[in-house]
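Undergrad: Dropping a prediction and its sequence here:
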Amino acid sequence: MDNMQLQRWVEHISMQYFHTPFLHQATFNSRLRTTGGRYFLTTHNIEISKKYYDTFSREEVEAVIKHELCHYHLHLRKKGYRHRDKDFKDLLQQVGGARYCKPIKEDKPLYKYEIRCTQCGQKGLRKRRIDLQKYRCAKCGGKLTLQTLSFDN
């Protein structure tokens, strides 16, 4: 799906569920990683995560579009468009939008390094490298070694 098809889809959902046209721009954003979409208060445009579209079903993406359209229509009507507002919650439930989007599972490992004590064998995981000359084992005071973890699938 490209941006033109997304634009038509958002316009269709807006007319079908909100009975009001969507007069601004809807686009995919490949940089969105932690959210399904977002609505801009200043431009009134909507962005949908390309990764979210590629990962989940069409129904899930439609629920995210409904969520963003709730922000859009309520903001233009000068009603409560924030997540905590009653107007937003009521409209979201009425149209069947998603309150929260499903998290996107990242393929990236959480930890890159393993630190091990040469004396007692105590292990620890780290996201970032450390200078082994500055630190000792907390359990026995022994020297530490750093090993880069490999995640071959």
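TA: Right, received. Where do you want to start?
Undergrad: C-alpha from now on. contacts and neighbour counts both.
TA: Noted.
Undergrad: where do the strands sit along the protein?
TA: Under the criterion DSSP state E, the chain contains strands at 26-29, 37-39, 46-49, 113-117, 123-126, 144-148.
Undergrad: Next, format those as TSV and append mean neighbour count and distance to K66.
TA: Listed next are the strands of the chain as TSV, based on neighbours: other CA atoms under 10 Å; distance: least, CA to CA, whole Å:
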stretch	mean neighbour count	distance to K66
strand 26-29	20	12
strand 37-39	21	10
strand 46-49	23	11
strand 113-117	19	42
strand 123-126	14	40
strand 144-148	16	44
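Undergrad: Distance to L69 for these - can I get that in TSV?
TA: Rendered in TSV, the data for the strands of the chain read as follows (distance: least, CA to CA, whole Å):
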stretch	distance to L69
strand 26-29	10
strand 37-39	8
strand 46-49	8
strand 113-117	43
strand 123-126	41
strand 144-148	45
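Undergrad: For N3, find the nearest of these.
TA: Relative to N3, the nearest member of the strands of the chain by CA to CA is strand 26-29, separated by 5.2 Å.
Undergrad: Second structure follows, compare the two:
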Amino acid sequence: MKQTELQQLVEEISATYFNRPFLHVARFNKRLKTTGGRYLLESHDIEINPKQLEVHGMDDLIGIIKHELCHYHLHLLNRGYKHRDRDFKQLLNEVGGTRFCQTLPGQRRTESVKYIYTCKGCNQRYTRKRKVDTRRFVCGKCSGKLILK
């Protein structure tokens, strides 16, 4: 899909689902890594992650566009356009947009457990990514001493 096709698609979705025109620019942004798209408050433009289309297809792309258009239209109407606002949640539900985009393969890094602590008193295990000061912290169950395994 090209930029012009994306622009046309966004304008069609805006007219169909929101009954309002999209008067700004929609573009692909290859630098987006962890998000499906974003609405730019100052320029009112919408940027879309092209990987979402390549990996997950047109249905997910349309859901992302609806999500960004909710931000766009609510912001221009001076209503609650943020994720936590009731207006945003309600409009997103009405148009059938996606709340979260699917993760792309290889994007999420899983950090492994580096430290395992065991309580001397009750043998409760604690797994941690960071080191814990055993002189300062104790078991949450029995207040026993923690030992690094």
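TA: Now that the structure is in, tell me what you want to look at. This one's a predicted model, so the numbers in the text were calculated from it and none came from an experiment.
Undergrad: closest one to D85 of the first structure among the strands of the first structure?
TA: Counting by CA to CA, D85 of the first structure lies closest to strand 37-39 out of the strands of the first structure; the figure is 15.9 Å.
Undergrad: Now do the helices in the first structure.
TA: When secondary structure is read from DSSP state H, the first structure shows helices at 3-13, 50-55, 58-76, 86-95.
Undergrad: Pick the most buried one from those.
TA: Among these, ranked by average contacts under mean count of other CA atoms under 10 Å, first place goes to helix 58-76 (a mean of 21).
Undergrad: how near is the nearest residue to H83 of the second structure once chain neighbours are set aside to L9 of the second structure?
TA: For H83 of the second structure, the nearest residue in space outside its immediate sequence neighbours is K89; the separation is 7.0 Å by CA to CA, 6 or more residues apart in numbering. As for K89 of the second structure, its distance to L9 of the second structure is 23 Å (criterion: CA to CA, to the nearest Å).
Undergrad: can you check L146 of the second structure too?
TA: Taken as CA to CA, the spacing of L146 of the second structure relative to L9 of the second structure amounts to 59 Å.
Undergrad: do the same with D60 of the second structure
TA: Using CA to CA, we find D60 of the second structure at a distance of 13 Å from L9 of the second structure.
Undergrad: With V25 of the second structure instead?
TA: As judged by CA to CA, V25 of the second structure and L9 of the second structure stand 12 Å apart.
Undergrad: and if you look at K82 of the second structure?
TA: If you go by CA to CA, the gap between K82 of the second structure and L9 of the second structure works out to 23 Å.
Undergrad: How about V95 of the second structure?
TA: V95 of the second structure is 15 Å from L9 of the second structure, where distance means CA to CA.
Undergrad: check contacts around the residue lying closest to R99 of the second structure once chain neighbours are set aside.
TA: In space, and not counting its chain neighbours, R99 of the second structure is closest to H67: 7.0 Å by CA to CA, 6+ apart. The neighbourhood of H67 of the second structure, defined by CA atoms under 8 Å, 6 or more residues apart in numbering, consists of L92, G97, T98, R99.
Undergrad: repeat for C101 of the second structure
TA: Shown in contact with C101 of the second structure (CA under 8 Å, 6+ apart): T35, G36, D60, I64.
Undergrad: That one and R125 of the second structure: what is the separation?
TA: The value you get for C101 of the second structure to R125 of the second structure, if CA to CA is used, is 35 Å.
Undergrad: Ok, R20 of the second structure next?
TA: In this structure, R20 of the second structure and R125 of the second structure are 57 Å apart, going by CA to CA.
Undergrad: Pick out whichever of the two has more residues nearby.
TA: For R20 of the second structure and R125, the more surrounded residue by other CA atoms under 10 Å is R125, and the numbers stand at 16 against 13.
Undergrad: Trace the more buried one over to the first structure, please.
TA: Under the alignment by TM-score structural alignment, R125 of the second structure pairs with no residue in the first structure.
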